[in-house]
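> Got a predicted structure here, sequence first:
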Amino acid sequence: MIRLHHVPLARSLRVMWLLEELGLDYQVAYYSIRDGSMRSAEFLALSPAGRVPVLEHQRAVWFESGAIVQLLCETYPEAGLMPALGSAERARCLEIFGYAETVGCLLENLNLNQVFLRPPAQPAPVVVKLLNARLRASLAAMEARMEEEYLLPSGFSAADVMFAYGFELARYYVDLDAYPRLMAYWARLRARPAYVRAKARDGVQDLYTQEFYPVPEGA
């Protein structure tokens, strides 16, 4: 039995997409960050920080999206979605795993400042301006390095699953048209059948109430 604990459009979407790429059968337990369901004793027994994703994989319980992605790839190496230990691309792949979380942390802080805190949100303009600038710089750095169809020269991999999630969410804070190489890359990823299936199971997100959150005036 494989069971994914999931919030629509949260980091657990990475795991859902990877499960589809691997062709695995799995169940989904849906949660919302707004209703307190992830603070229950039952959920905290699975995820100490009270966050998704959690993956129940046979008799194991895994949490943290980067760890789950790596564990799945190593459990199913025949899929070829992560370079083998000692291969030339292994270091690059792990770098992207870490970089994806750099982008994710910036997005999380923007979420806190512009979406979740002090309803209705009254973000600190200087803080939001700095976070937004750092997010744009992080995307620009990947734009400059985007020379292949995917992030690794050998083709599609778990590195794409990790990084692309943050790029998808960045649209709420920055103009993605400023990154034409990444936009073309993102279009290729969205066309993958596994991604289409994952989005069909993702559910209705209740994280964002606007299509775009500009930097506050006065920043």
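Yep, that arrived. Residues are numbered from 1 along each chain as shown.
> Going by C-alpha atoms from here, please, whenever you check contacts or count neighbours.
Fine.
> Checking the residue nearest the centre of the chain next. Helix, strand or coil?
In the chain, the centroid-proximal residue (Cα atoms, centre = their mean) is Tyr165; its distance is 3.5 Å. Following DSSP: H, G, I helix; E, B strand; the rest coil, Tyr165 is assigned to helix.
> got a list of what the nearest residue to Leu81 once chain neighbours are set aside touches?
The shortest distance from Leu81 to any non-neighbouring residue, by Cα to Cα, 6 or more residues apart in numbering, is to Ser157 (4.3 Å). Contact partners of Ser157, counting by Cα atoms under 8 Å, 6 or more residues apart in numbering, are Gly80, Leu81, Met82, Tyr150, Leu151.
> What of Leu22?
Counting by Cα under 8 Å, 6+ apart, Leu22 touches Tyr76, Ala79.
> hmm, back to that, can you flag the buried ones in the contacts of Ser157?
By neighbour count, with 16 or more other Cα atoms under 10 Å, these hold Leu81, Met82, Tyr150, Leu151 as buried.
> Rebuild those residues as TSV, extending it with secondary structure and distance to Asp202.
Listed next are the buried ones among the contacts of Ser157 as TSV, based on DSSP: H, G, I helix; E, B strand; the rest coil; distance: Cα to Cα, whole Å:
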residue	secondary structure	distance to Asp202
Leu81	coil	21
Met82	coil	24
Tyr150	coil	23
Leu151	coil	24
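> export those to CSV and tack on distance to Gly203?
Output for the buried ones among the contacts of Ser157, formatted as CSV (distance: Cα to Cα, whole Å):
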residue, distance to Gly203
Leu81, 25
Met82, 27
Tyr150, 27
Leu151, 27
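> try it against this one:
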Amino acid sequence: MSIVLYHHPFSRAAGVVWMLEELGVPYELRFVDIMQGAQKSAELLALNPMGKLPVLVDGDAVVTESAAIGLYLADRYSLGRLAPRPDDPARATYLRWSLFAPSVIEPGSLAKAAHWEFKPSQAGWGDHESMLRAMESAVTGREFLLGDHFSMADVIFGGTLRYMLRFNMLETRPAFVAYSDRLGARPALQRSEARNLAVAKERGLDT
């Protein structure tokens, strides 16, 4: 087993468990007590100077940032299935929505919640309503982001969407809810949720 995920069930590493379950590859979860600041330990800082989770180690490769981890894993372990091949036109859409999640949805939602004042033309995420319309366009009239074909982009984009719906950080538009429900029916997602819950119980975090 070469894949090690530095993990806490209440961190973004929880979503990487879904990625790994979709791949069906063996992996080890290495618990990091973020409540005690263990993510700032010398060991973790050597892997990720940001001192944050997730951190994935695959042999000699070290990957941080959830979207980067997803793209890396899909290319390495599921090229042609969870990741379109480089010569497949669908890869353009795949990359577009994979990067839209951390580049637009996350900062755009934070800006809205925190009532930031800025000119949309000067922010990479633009204005909130345009962001929502773009998200709707991505999931309306198709099963997944690439049509009938599920991909790692759905884990990255869809994971962000599901998290924000759960914590009322995003409008519950019908297209969002329907897409979230489709993702929630995936066995790999259900397995990942069970595994994250098991770690939380084991560590006494579920009380």
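Now that the structure is in, tell me what you want to look at. Since this is a predicted model, take the numbers as computed values, not measurements.
> May I have the TM-score of the superposed chains?
The TM-score (TM-score structural alignment, normalised by the length of structure 2) is 0.79; 188 aligned residues with a Cα RMSD of 2.7 Å.
> circling back: return the closest of the buried ones among the contacts of Ser157 of structure 1 with respect to Ala133 of structure 1.
Looking at the buried ones among the contacts of Ser157 of structure 1 and their distance to Ala133 of structure 1, the nearest is Leu151, at 22.9 Å (Cα to Cα).
> Show me what the closest one aligns to in structure 2.
Correspondence of Leu151 of structure 1 to structure 2, assessed by TM-score structural alignment: Leu145.
> thought that match was touching Tyr94?
Yes. Leu145 of structure 2 lies in contact with Tyr94 (Cα atoms under 8 Å); the separation is 7.4 Å.
> anything in contact with each of the two?
Residues touching both Leu145 of structure 2 and Tyr94 by Cα under 8 Å, 6+ apart: Ser151, Ala153.
> picking that back up, excluding sequence neighbours, find me the nearest residue to the counterpart of the residue nearest to the centre of structure 1 in structure 2.
Aligned by TM-score structural alignment, Tyr165 of structure 1 pairs with Gly159 of structure 2. Residue nearest to Gly159 of structure 2 in three dimensions, not counting chain neighbours: Gly15, with 6.8 Å by Cα to Cα, 6+ apart.
> Which part of structure 1 matches the helix or strand encompassing that neighbour?
Using DSSP states H and E, Gly15 of structure 2 sits within helix 13-23. Here helix 13-23 of structure 2 aligns to structure 1 at residues 12-22, judged by TM-score structural alignment.
> From the chain's centroid, how far away is the matching stretch?
How far stretch 12-22 of structure 1 lies from its chain's middle: 10 Å, per Cα atoms, centre = their mean, to the nearest Å.
> average offset between it and structure 2?
Following the fit onto structure 2, the mean deviation recorded for stretch 12-22 of structure 1 is 1.4 Å by mean Cα distance after the TM-score superposition for structure 1.
> what kind of secondary structure is Leu152 of structure 1 in?
coil.
> And the closest residue to Leu170 of structure 2 other than its chain neighbours, how far from Arg81 of structure 2?
Of all residues not flanking Leu170 of structure 2 in the chain, Met164 sits nearest, at 5.4 Å (Cα to Cα, 6+ apart). Remark: distance between Met164 of structure 2 and Arg81 of structure 2 (Cα to Cα, to the nearest Å) = 27 Å.
> next one: Phe176 of structure 2
On the measure of Cα to Cα, Phe176 of structure 2 and Arg81 of structure 2 end up 24 Å apart.
> With Gly15 of structure 2 instead?
On the measure of Cα to Cα, Gly15 of structure 2 and Arg81 of structure 2 end up 19 Å apart.
> what do you get for Arg142 of structure 2?
Where Arg81 of structure 2 is concerned, Arg142 of structure 2 sits at a distance of 18 Å (Cα to Cα).
> before we move on, what about Gln190 of structure 2?
From Gln190 of structure 2 across to Arg81 of structure 2, the span is 20 Å (Cα to Cα).
> again with Met135 of structure 2
Relative to Arg81 of structure 2, and taking Cα to Cα, Met135 of structure 2 is found at 23 Å.
> residue boundaries of the helices in structure 1?
Ranges of helices in structure 1, per DSSP state H, are 12-22, 41-44, 65-75, 90-111, 125-145, 158-170, 180-190, 193-202.
> thinking again about what came up before, so the residue nearest to Gly159 of structure 2 touches Phe157, yeah?
No. Counting by Cα under 8 Å, Gly15 of structure 2 stays clear of Phe157, with 10.9 Å between them.
> Contacts only, for the match of Leu151 of structure 1.
Counting by Cα under 8 Å, 6+ apart, Leu145 of structure 2 makes contact with Thr93, Tyr94, Trp97, Ala138, Val139, Ser151, Ala153, Asp154.
> Narrow those residues to just the buried residues.
By 16+ other Cα under 10 Å, these give Tyr94, Trp97, Ala138, Val139, Ser151, Ala153, Asp154 as buried.
> Out of those, which is nearest to Ile105 of structure 2?
Nearest member of the buried ones among the contacts of Leu145 of structure 2 to Ile105 of structure 2, counting by Cα to Cα, is Trp97, at 10.1 Å.
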